[in-house]
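Undergrad: Need coordinates for the following:
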Amino acid sequence: MKKNGGIRFLRWLILFAKRFLKDDMPASSAQLTYYLTLALFPFLVFLINLLSYTKLSTWSLTEDLLTVLPAGTMQIITSVIRETIEAKSTTLLSFSALFALFSTSRAMNALNRALNKAYRVQGTRPIWKNAMLSFLFTMGLIVLIVATLSLMVFGQLIGEHLFTLLGASVYFLHIWNLMRYFLPVAIMVLIFSLFYRFMPNTEVRFSNVWRGAVFSTIGWIVASLLFSYYVNRFGSYTRVYGSLGGIIVFLVWLYLSSFILLVGGEINAVLLYGDSKIK
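TA: Now for the predicted structure:
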């Protein structure tokens, strides 16, 4: 049985590799990276500008999230945060929001085309429907980021408030402290599942997409941590590229993220159709 299972898995890997290369997913990952790059910094400017009008500490909200990123990437983003705080402006807030929404919508369109290619379907949806889906998934990404920030930064305070409100036992706080790191992961799985469920122009059930969503979530977390460790310990981007080293690191990390997201979609397509749509 184990031998047969190993042979089936090997055949599946070969089929997956054929489809992945035929669909030219590395090129699609590069396209998705381009639009995400255009979207990320306007969105970051918008978020920091918005927070600057509150009593919340901008640095406290971002420092925990930045720890998963490579050092060069952290330097770029912290530089953007610093300049945004100094240039607090309602005009900047409005323009950054509009540009971030437009660029993220383009990224969602690129993801839609890549997943359609994986499922061997044509993009025949009306323009208005594509625009609506892009907008909804853009909002989903914003919810993911905000929820992650909130749980990582305010998780302890939220847990203590619930502890007092519910009159729970002291074990509640211990469980909550574990849950506040698990919940962002669960939200990521949910958002990725929604991507894979509704983005392709074909009928797909949630039961057909959860494995790709779990792979993408775990893959992104592990790849980000390993890449960050490599760059911080062994990387020589600064010596090779000079002042551009941080930008190169950021683009490589974003490409890895896009790559993993598309691999998850291809996994779902192969598991659903097998070799029936290899051509």
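Undergrad: contacts, neighbours, all on C-alpha from now
TA: Fine.
Undergrad: residue contacts, residue 155?
TA: By CA atoms under 8 Å, 6 or more residues apart in numbering, residue 155 lies in contact with 177, 180.
Undergrad: can you check the one 5 residues further on too?
TA: Contacts for residue 160 were tallied using CA under 8 Å, 6+ apart; they are residue 173.
Undergrad: run this one through as well so I can compare:
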Amino acid sequence: MRNPITSIRRNATLRRWFRPFAAAIRGHVAGTSDMLAASLAFFTVLSIAPLLVLAIAVVGTVFGSDATRLRLFADLSTAIGPQAAGAIDQIVQHAVQDEDRWWRVAFGVIVTVWGSTRIFARVQDALNAVWGVRPTKEGGWRIWLRRLLRKRALSFLLVMAVGALLFASMVAESVISVVLAAAQNLPHGAWSSRVVRVSASILAITLMLLPVYRVLPDVELRFRDVWRGALLAAVITTIGAWAMGSYFSSAAAASPGGAAGGVLVLLLWINLVSHVMLFGARFTREWVRAQQGEITPEPDAELVQPLAAAA
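TA: Purely as a prediction, here's the structure:
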């Protein structure tokens, strides 16, 4: 016999998740998500080479640059198909050419750091648009310079976090591979392997999105406010990666697009991921509004419009 108290609690939990979820869907469809996602996709394509070069350089100090690059693009090929992964590989290889001249190396380091942080600056602008906040225009050039340096510093720390996450994922993948190889002989070993890999993917994406949702918006937030949106976005991204990876892997042999086709696939994938990330942020905003009743901007930020009118 069912426990009525347990059923009531379960229904209350579902309602707490469903209402922000439904509000996030309405806001995502009615708002400017298409424009924001397209803008993020554009800047991501421009910044993806320096971002990956820097991440590979950080992790490559331990595993070696070649091994890190091969592992990264093997994972990308599984997630988004060989065409898009090949396009990224060509972009990164072109970015690391001519490393024998010191002045090119120095210039390349500057461009890499600037370009890799630029994407996170654009992500911050998009998240501020979702939350309905913006930096205040008061304070003069000193305040403006402080905000700019703070934004770039936060972006650089997130770039380092990407490298650390890549490092952790490679270590975890090595451990998981050993464990799963031993588990193949156990009952339901293949099914258990898939569950472990999917769970690891969701965990990795959640850990990457947590600081993005917590740090980048100019809103007073806590990690307990943002983990649900990060988890939701991670689950949707993992499902989308499986669906798109399966489709593009099977369609790669029949597609004659070559490098151009790979770039188009890459743009499509980044656009979809941008939509998911923005949806997770919008869900987080609706959750905070439902639990706290108001959004509190940071001291040097302000609300753009009343919450009732925010889409």
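Undergrad: can you pull out the helices in the stretch 151-300 of the second structure?
TA: 189-215, 223-251, 258-292 (DSSP state H, counting those that start in this stretch).
Undergrad: Please tabulate these in a markdown table, including the columns mean neighbour count and distance to residue 83 of the second structure.
TA: Output for these, formatted as a markdown table (neighbours: other CA atoms under 10 Å; distance: least, CA to CA, whole Å):
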| stretch | mean neighbour count | distance to residue 83 of the second structure |
| --- | --- | --- |
| helix 189-215 | 17 | 21 |
| helix 223-251 | 19 | 8 |
| helix 258-292 | 20 | 4 |
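Undergrad: Nearest to residue 4 of the second structure among these would be which one?
TA: With CA to CA as the criterion, residue 4 of the second structure lies closest to helix 258-292 of these, at 25.0 Å.
Undergrad: angle of that closest one against helix 223-251?
TA: On the basis of axes from the mean of the first three to the mean of the last three CA atoms, to 10 degrees, helix 258-292 of the second structure is oriented at 150 degrees to helix 223-251.
Undergrad: which part of the first structure lines up with the helix or strand just after helix 258-292 of the second structure?
TA: The helix or strand immediately downstream of helix 258-292 of the second structure is strand 301-303, counting by DSSP states H and E. On the first structure, no counterpart of strand 301-303 of the second structure exists by TM-score structural alignment.
Undergrad: can you put the helices of the stretch 151-300 of the second structure in a markdown table and add distance to residue 47 of the second structure?
TA: Formatted as a markdown table, the helices of the stretch 151-300 of the second structure follow (distance: least, CA to CA, whole Å):
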| stretch | distance to residue 47 of the second structure |
| --- | --- |
| helix 189-215 | 17 |
| helix 223-251 | 21 |
| helix 258-292 | 12 |
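Undergrad: out of those, nearest to residue 12 of the second structure?
TA: It is, among the helices of the stretch 151-300 of the second structure and with distance given as CA to CA, helix 258-292, at 13.5 Å.
Undergrad: just checking, what packs against the closest one?
TA: helix 4-30, helix 33-63, helix 65-80, helix 82-95, helix 102-131, helix 223-251 (3 or more CA pairs under 8 Å, 6 or more residues apart in numbering; DSSP states H and E).
Undergrad: Select, out of the ones you listed, the one closest to residue 191 of the second structure.
TA: The nearest among these, by CA to CA, is helix 223-251 at 15.6 Å.
Undergrad: Helix 65-80 and the closest one, what's the angle between them?
TA: Going by the same axes, to 10 degrees, helix 223-251 of the second structure makes 80 degrees with helix 65-80.
Undergrad: Mean distance between helix 223-251 of the second structure and the first structure after superposition?
TA: Compared with the first structure after fitting, helix 223-251 of the second structure deviates on average by 1.7 Å (mean CA distance after the TM-score superposition for the first structure).
Undergrad: Trace residue 85 of the second structure over to the first structure, please.
TA: Counting by TM-score structural alignment, residue 85 of the second structure lines up with residue 74 in the first structure.
Undergrad: Can you get me a residue count around that match?
TA: Neighbourhood size, residue 74 of the first structure [other CA atoms under 10 Å]: 19.
Undergrad: quick one, what contacts it?
TA: Going by CA under 8 Å, 6+ apart, the list of residues near residue 74 of the first structure reads 66, 67.
Undergrad: Next, find the distance separating it from residue 29 of the first structure.
TA: Using CA to CA, to the nearest Å, residue 74 of the first structure is found at 22 Å from residue 29 of the first structure.
Undergrad: now do residue 239 of the first structure
TA: 27 Å.
Undergrad: In the second structure, what stretch matches stretch 198-213 of the first structure?
TA: The aligned range for stretch 198-213 of the first structure is 215-230, by TM-score structural alignment.
Undergrad: which residues sit against the matching stretch?
TA: Contacts of stretch 215-230 of the second structure (CA under 8 Å, 6+ apart): 123-125, 127-128, 131, 133-135, 154, 205-207, 209-210, 213-214, 280-281, 283-284, 287-288, 295-298, 301.
Undergrad: what's near enough to touch residue 75 of the first structure?
TA: residue 246.
Undergrad: Could you rerun that using 10 Å?
TA: Going by CA atoms under 10 Å, 6 or more residues apart in numbering, residue 75 of the first structure touches 66, 69, 81, 246, 247, 250.
Undergrad: If we only consider these, which is nearest to residue 46 of the first structure?
TA: Distances from residue 46 of the first structure to those, taken by CA to CA, are shortest for residue 81, at 10.2 Å.
Undergrad: Find the nearest non-adjacent residue to the alignment partner in the second structure of residue 104 of the first structure, please.
TA: Aligned by TM-score structural alignment, residue 104 of the first structure pairs with residue 116 of the second structure. Leaving aside its chain neighbours, residue 116 of the second structure sits nearest to residue 51 (4.3 Å; criterion: CA to CA, 6 or more residues apart in numbering).
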